[in-house]
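Asker: Predicted model and sequence follow; I will ask about them next.
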Amino acid sequence: MRVMLLGATGLVGGLALPMLLDDPLCRAVVAPTRRPLGLSHPKLHAPVLQFDGLPDAPDWAQVDAVICALGSTMAQAGSREAFHRIDHDYPLAFARLARTQGARAFVLNSAAGANAGSAIFYNRVKGELERDLRALGFASLTLVRPGLIGGQRQQV
């Protein structure tokens, strides 16, 4: 299986990456990032990209599944607009790209309380992403809704 991992430089993605690389069922991991990952592995391809302008049909986007741990906090994003772009627009753009390239499965690390109709901005953005991912027609869509995620975050 070829897997695309979004958010490999973050807390959750950084924990998932070594597990994917060690898994014998995973023959390749594509981990697009906005800055160099700083890791080399025979199964890893980590293109450095501008997420605001993804290429139309790159070879690296031909994956079987996507795991999305891409996201930010309101404090890190700095504004509602930036948060929406990072936590909704970027994951959705990658999902569309991977889906058009044949991906059949998508796993999203979302949030407890995700609801497109929520009055709480954070929960609404997460819910909107879940809704928009459902519309893409993945054969398998897994929405993980953890509560507060603790751990050491790398500040960029």
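Answerer: Great, that's in hand.
Asker: going forward, measure contacts and count neighbours with C-alpha atoms only.
Answerer: Fine.
Asker: so residue 61 touches residue 101, yeah?
Answerer: Yes. The criterion here is Cα atoms under 8 Å, and residue 61 meets it with residue 101 at 6.3 Å.
Asker: Against residue 119, how distant is the most centrally placed residue in the chain?
Answerer: Residue closest to the average C-alpha location in the chain (Cα atoms, centre = their mean): residue 68, at 2.5 Å. Using Cα to Cα, to the nearest Å, residue 68 is found at 24 Å from residue 119.
Asker: and the longest helix along the chain, how far from the chain's centre?
Answerer: For the chain, the longest helix by residue count, based on DSSP state H, is helix 121-134. Chain-centre distance of helix 121-134: 13 Å, with Cα atoms, centre = their mean, to the nearest Å.
Asker: And for stretch 50-61?
Answerer: Relative to its chain's centre, stretch 50-61 lies at 14 Å (Cα atoms, centre = their mean).
Asker: ok, second structure coming up, stack it against the first:
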Amino acid sequence: MVGEGVMHECLQHPAVEAVLLINRKPSGFSHPKLKEIVHTDFYNFSAIENQLAGYNACFFCLGVSSVGMSEQEYYRVTYTLTLHVASTLSRLNPEMTFCYVSGAGTDSSEKGRFRWARVKGKTENELTRLPFKQVFNFRPGFIKPTRYLKNANKYYQYIGWLFPLGRALYPSGFCTMEELGKAMINSARQGYEKPILEGTDIIELARRQPVSGIRESFT
């Protein structure tokens, strides 16, 4: 859901020149700005490395729930895979902005009670040490999906009515898919004051207009 929603915002945004989508299977999407690579092994990008250079930003939206997964498999998918992709991209694109979709409650100390939060925290911490231009870790909570997109989780249709109430009572825990996508785009265009963005930071950054003199287009 997040990957599709962020892609949608990028394709609609006038400052985005081109989007490269890397998937394990064809997405079925078509757009003049969009190029897609179907690649099944995200632990080995050697076969497609020559197509990954020249990009200003990576919006990394891949992720899984820890429910029902062994500790080793969750670590492999969440930490090992993410760091492999990020390490490859930092080598090919040292001026790249890397945006990682983490999650509310992530544990930066890596010592907390919840396994998933520790692994996410370790992933965030290691990403910030890579030689990117800048790294931003996004920690959304409840995300209201964009209407008419096909990959919205079905449970949102049953609890979507909670969004206005949750946003009013606890704005840091509730953002829209549009806000998340626009915030990621704006982070690549103009940066942000801190590397970890909670819900209120996402909302704030999504609303910002570019400052004068900033590069107006990117890929």
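Answerer: Yep, it's here. All values derive from a computational prediction rather than experimental measurement.
Asker: tm score of chain vs chain?
Answerer: Scored against TM-score structural alignment, normalised by the length of structure 1, the superposed chains reach a TM-score of 0.81; 143 aligned residues with a Cα RMSD of 2.0 Å.
Asker: ok, back up a step: ok, residue 61 and residue 101 of structure 1, which is more surrounded?
Answerer: A count of neighbours by other Cα atoms under 10 Å puts residue 61 above the other of residue 61 of structure 1 and residue 101, at 26 against 18.
Asker: That one matches what in structure 2?
Answerer: Mapped onto structure 2 by TM-score structural alignment, residue 61 of structure 1 lines up with residue 52.
Asker: How about residue 85 of structure 1?
Answerer: That one, residue 85 of structure 1, aligns with residue 76 by TM-score structural alignment.
Asker: Map residue 134 of structure 1 onto structure 2.
Answerer: Using TM-score structural alignment, the equivalent of residue 134 of structure 1 in structure 2 is residue 128.
Asker: My understanding was that that match contacts residue 135; is that so?
Answerer: Yes. Using Cα under 8 Å, residue 128 of structure 2 is in contact with residue 135, at 5.8 Å.
Asker: more crowded one of those two?
Answerer: Neighbours per residue, other Cα under 10 Å: of residue 128 of structure 2 and residue 135, the larger number sits with residue 135, 26 against 16.
Asker: A strand includes the more buried one, no?
Answerer: Yes. Residue 135 of structure 2: assigned to a strand according to DSSP: H, G, I helix; E, B strand; the rest coil.
Asker: what's near enough to touch it?
Answerer: Contact analysis of residue 135 of structure 2 by Cα atoms under 8 Å, 6 or more residues apart in numbering lists 97-100, 127-128, 195.
Asker: How about the contacts made by residue 114 of structure 1?
Answerer: Here residue 114 of structure 1 is in contact with 122-127, 130, 145 (criterion: Cα under 8 Å, 6+ apart).
Asker: Just give me the mean distance for the longest helix of structure 1 relative to structure 2.
Answerer: When structure 2 is superposed, helix 121-134 of structure 1 averages 0.6 Å from its matched positions, counting by mean Cα distance after the TM-score superposition for structure 1.
Asker: Next, the buried residues of that helix.
Answerer: 121-130, 133-134 (16 or more other Cα atoms under 10 Å).
Asker: Likewise for stretch 132-152 of structure 2?
Answerer: 132-146, 152.
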